[in-house]
Structures are given as C-alpha cells and as structure tokens.
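Student: Provided below for reference: sequence and predicted model.
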Amino acid sequence: MDSGGSIPEEIKKAAQVTQWLSTGLLLVLPEKVNGDIEKLALSGHSRGGKTAFALALGETGQKSRKNKPPAKNKNATTPNFKALIGVDPVAGSSPSNREEPKILKYIPRCFDMSIPVSVIGSGYGNQPLGLFPPTAPDGVNHSEFYNESKPPACYFLAKDYGHCDMLNDKLDTTASFIRGISKSG
C-alpha cells in the first residue's frame, strides 16, 4: 500500500483488491492454475497490519456527516478471510494519537472476528533510538492487537529484532533511512 495515503484510503483500496479477486483472479492466472479464494488470508506489516485488521473487522474509518462512529462495511462481494496475520502492526504514534479508524478499544478480546489471528511482534520496536521515537510504541503495537484478538489467536515475539528488521532487504531511500535510525537486532 502507498504509505502516503490515509488509512481509510488504504482500506478502500485493499477492499477493492479483495473484491476483484472474486471475478478477476481466474482471468489472469495461467492455464491449469486455479486460485481458491475460499482460502484467502490477510496480512500486513506496521500500518499495513492495522489496515489488514481494519479490513478484516469491516471498518472503513469513514465518518458520516453527523459525526457518528466509523461505519462498518460488510460487502457481500468481498471474499471471507480465513486467517489474519499482523506483522508488527502499529495503530499510531501513541494511544492518544491514532488515525481513523480507531480499531483499538483497549478491551481484551473485543475484536469481532471469528477467524484465526496470528500477531508477530518485534522486541525492539517499542524502544526509541536517541532522539527518534519508537517505530512501534507501547499501547498501539503488536501486544495490544493480540490482546484485543479473540481466540483462536497466537502471538510470536521476535525479541531480538526491531520493527524495521521485518522489511525487505532492498528498500527505497526513505525506508532505508528509517531502518537505519531504528533499533534493530
């Protein structure tokens, strides 16, 4: 996803891709290859992890004109997800500074999902590096996502790894800079 857009925009784009899978996937697969969207898993890293959780929860982050809570968007043409994997998900820079949709409620096992959830966290993501703040701060990171997930859920902590250690080896300049200033293993 484009990190320059808002999370509601990212959720909308991800929903469009999953809707396309229902009709478009078979048209682009090679001959004799069949995609089974009945076994579709959803995954994301960092803010993409939050986007994945929001999409699985049906949260759009869009408020109505009367400033009501974020709407749920359960579209019948969107495939049902069979599993959700959050790779060091992050919901903002602090509990008081979260972007819409504010899916973290700080209530244990409150996520309204009936699919298996796996949350993978980094041990160093909540630690600042010099003047730079943590990339996965406490209260909005993997531990809270796991805490709010209902069973079946599992939690893995890569204790000697940082938030940016979970990125690809080849990165663009901005991502390389962020990785360079983040605590890593």
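Tutor: Yes, it's here.
Student: switch to C-alpha atoms for all contacts and neighbour counts from now on
Tutor: OK.
Student: where do the strands sit along this protein?
Tutor: 40-45, 81-87, 92-94, 97-98, 117-122, 153-158 (DSSP state E).
Student: from Asn73, how far off is the closest residue to Ser46 other than its chain neighbours?
Tutor: Among residues not flanking Ser46 along the chain, Pro89 sits closest, at 4.2 Å (C-alpha to C-alpha, 6 or more residues apart in numbering). Separation of Pro89 from Asn73 (C-alpha to C-alpha, to the nearest Å): 21 Å.
Student: look at those two and report which has more neighbours.
Tutor: Pro89 (31 against 16; other C-alpha atoms under 10 Å).
Student: neighbours around the nearest residue to Met1 once chain neighbours are set aside, how many?
Tutor: Distances taken as C-alpha to C-alpha, 6+ apart place Glu10 nearest to Met1, at 6.4 Å, with adjacent residues excluded. Glu10 has 21 neighbouring residues, counting by other C-alpha under 10 Å.
Student: structure two is appended below for comparative analysis:
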Amino acid sequence: MASASASANDTTKNVFDDGKYQTVLLKAESGSCCSKSSKVPVPPPRPLLIATPSEAGEFPLLVFLHGYLLCNSFYSQLIQHIASHGFIVIAPKLYTLAGSNANVDINSTVATTNWISEGLHYLLPQHVQPNMRKLGLVGHSRGGKAAFALVLQKAATSLKFSALIGIDPVDGICRGLQTPPPVLTYVPHSFDLDMPAMVIGTE
C-alpha cells in the first residue's frame, strides 16, 4: 500500500518544474528610445521584456505588471518559467519614478495592451503566433492594483482581457489611505467580473 502511494506521488507535477517548451527572453525599447534604423516599425510605448516559447505554435498571452519601485527585469526567471508552459508573457516597465498616483501605471498598461495587436508580431520569432482571444492580465503588488483597476474599467483598452491574477495586490496603505484611483470600494459585489480571477497572497 505504501509503495503504491509513493508511486502515485512520483507522477505528480511540481509547480516549480519547467514546462515542455524551450523559451527565449526578448527586450524591446520604447518608441521614444528607438532609433530611426530600428527594425521594429511599430515600437512599444514602454520598454518591454517578452518571454516566449521558442518553438512553433499559437500561444495565449499574459501581460505581467511589476510591483512598486521594482523593474520588469526582476521577474525574468518567473516570466520565462511561465512561458515554458506555453504562454507569451509581456512585461512592460511601467514607470521610471513613481509617486502615489497609480494612473501612470494604468495608462502605461493601456498603451502597451493597445500596441499588442499592431506591434507584437514584429518582435516575436516568425513561427510563434499570439492568440489575441486569450489575453490574461497579471499584476504584483501595486501592479495588481493597476490590473484590477483596468478590468474594473477605470480605463479602456482595445483588446479584451479574459483572465485576471493578482499577486499580493495592494491599494494603498489601508482603508481611507488608498492611492488614486481607489479600487477597493467596500461595496458588496463590486468585484463581480466577467472573467476568471485569482488572488495569490500571503494574508
């Protein structure tokens, strides 16, 4: 009996195991930083890190928003791990310096999302295709606030998100000391969303 149980556990996948795809990590400067000789005719509005499978196929997309005063590059290993499971992960650098107002983060995410349909294919390997119908939004810490704000229609995008994940999302210091625009309203059912949503947190 014990050996049968141990055998069953051996086949269980560990969440930290890489997926079946080899990945590549790409960098792209924003439009204001690109030279006229750039090979990308439609440069992104913000500097990007893109983790993608290197093998041929059509893959769902994730837009990954970094946390407060962090850089998108800090998440390189994480987004490559996600890409190994068959996703294209786009991680914009939302700002250089940030104050308390999170509208900058939200507007940067809107601009990046709107750019995806016209500019992303120039940066991906030729045999890798994005599935625009499967677009998820992930945010860590203050990036989580921006993600929730976006799907709660604090701003509009040209593409529709189909899933939402918050990793330790925050909305300011505490109730009454939220950073603008406030996301938590403390009104019942104010988070009724038309998509699957998940919060990964420590509290």
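Tutor: Nice, thanks for sending it over. Worth saying up front: this structure is predicted, and the values here are computed from it rather than measured.
Student: the second structure: which residue goes with Ala41 of the first structure?
Tutor: Using TM-score structural alignment, the partner of Ala41 of the first structure in the second structure is Gly136.
Student: show me what contacts Val196 of the second structure?
Tutor: No, residue 196 of the second structure isn't Val; it's Pro. Contacts of Pro196 of the second structure were listed using C-alpha atoms under 8 Å, 6 or more residues apart in numbering, and they are Ser162, Ala163, Leu164.
Student: mind putting the strands of the first structure into CSV with mean neighbour count and distance to Phe145 of the first structure?
Tutor: Below are the strands of the first structure laid out as CSV (neighbours: other C-alpha atoms under 10 Å; distance: least, C-alpha to C-alpha, whole Å):
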stretch, mean neighbour count, distance to Phe145 of the first structure
strand 40-45, 19, 12
strand 81-87, 21, 8
strand 92-94, 18, 12
strand 97-98, 13, 14
strand 117-122, 24, 7
strand 153-158, 16, 10
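Student: out of those, which is closest to Ser3 of the first structure?
Tutor: strand 40-45 (11.5 Å; C-alpha to C-alpha).
Student: separation between the residue nearest the centre of the first structure and Leu25 of the first structure?
Tutor: Central residue of the first structure (C-alpha atoms, centre = their mean): Gly49, 1.5 Å from the mean position. Counting by C-alpha to C-alpha, the gap between Gly49 of the first structure and Leu25 of the first structure amounts to 23 Å.
Student: repeat that for Gly180 of the first structure.
Tutor: Note on Gly180 of the first structure: its distance to Leu25 of the first structure, by C-alpha to C-alpha, is 38 Å.
Student: these two: which is more packed in?
Tutor: Leu25 (16 against 12).
Student: could you find the closest non-adjacent residue to that one?
Tutor: Gly35 (7.1 Å).
Student: test my guess that that neighbour contacts Gly24.
Tutor: No: between Gly35 of the first structure and Gly24 there is no contact under C-alpha atoms under 8 Å: 10.5 Å.
Student: what is the burial count for Leu26 of the first structure?
Tutor: 15.
Student: what sits against it?
Tutor: By C-alpha under 8 Å, 6+ apart, the residues touching Leu26 of the first structure are Asn34, Gly35.
Student: what does it align to in the second structure?
Tutor: Using TM-score structural alignment, Leu26 of the first structure lines up with His121 in the second structure.
Student: pull out the buried residues from the longest helix along the first structure.
Tutor: Secondary structure assigned by DSSP state H gives helix 7-28 as the longest helix of the first structure. For helix 7-28 of the first structure, a neighbour-count test (16 or more other C-alpha atoms under 10 Å) marks 7-12, 14-15, 18-19, 21-22, 25 as buried.
Student: cool, and stretch 149-162 of the second structure?
Tutor: Ala149, Leu150, Val151, Leu152, Ala156, Thr157, Phe161, Ser162.
Student: closest one of those residues to Gly176 of the second structure?
Tutor: Ala149 (16.9 Å).
Student: who's in contact with that closest one?
Tutor: Contacts of Ala149 of the second structure were listed using C-alpha under 8 Å, 6+ apart, and they are Ile106, Ala155, Pro181, Val183.
Student: check Ile120 of the first structure too.
Tutor: Here Ile120 of the first structure is in contact with Ile85, Gly86, Val87, Asp88, His142, Tyr155, Phe156, Leu157, Ala158 (criterion: C-alpha under 8 Å, 6+ apart).
Student: swap in 6 Å and give it another go.
Tutor: Residues near Ile120 of the first structure by C-alpha atoms under 6 Å, 6 or more residues apart in numbering: Val87, Asp88, Tyr155, Phe156, Leu157.
Student: how close does the counterpart of it in the second structure sit to Cys174 of the second structure?
Tutor: Aligning on TM-score structural alignment places Ile120 of the first structure opposite Ile200 in the second structure. Per C-alpha to C-alpha, Ile200 of the second structure is found 19 Å from Cys174 of the second structure.
Student: then His140 of the second structure?
Tutor: Taking C-alpha to C-alpha, one finds His140 of the second structure at 17 Å from Cys174 of the second structure.
Student: over to Leu150 of the second structure?
Tutor: Leu150 of the second structure sits 20 Å away from Cys174 of the second structure, going by C-alpha to C-alpha.
Student: and Thr179 of the second structure? What does it align with in the first structure?
Tutor: Under the alignment (TM-score structural alignment), Thr179 of the second structure maps onto Glu99 of the first structure.
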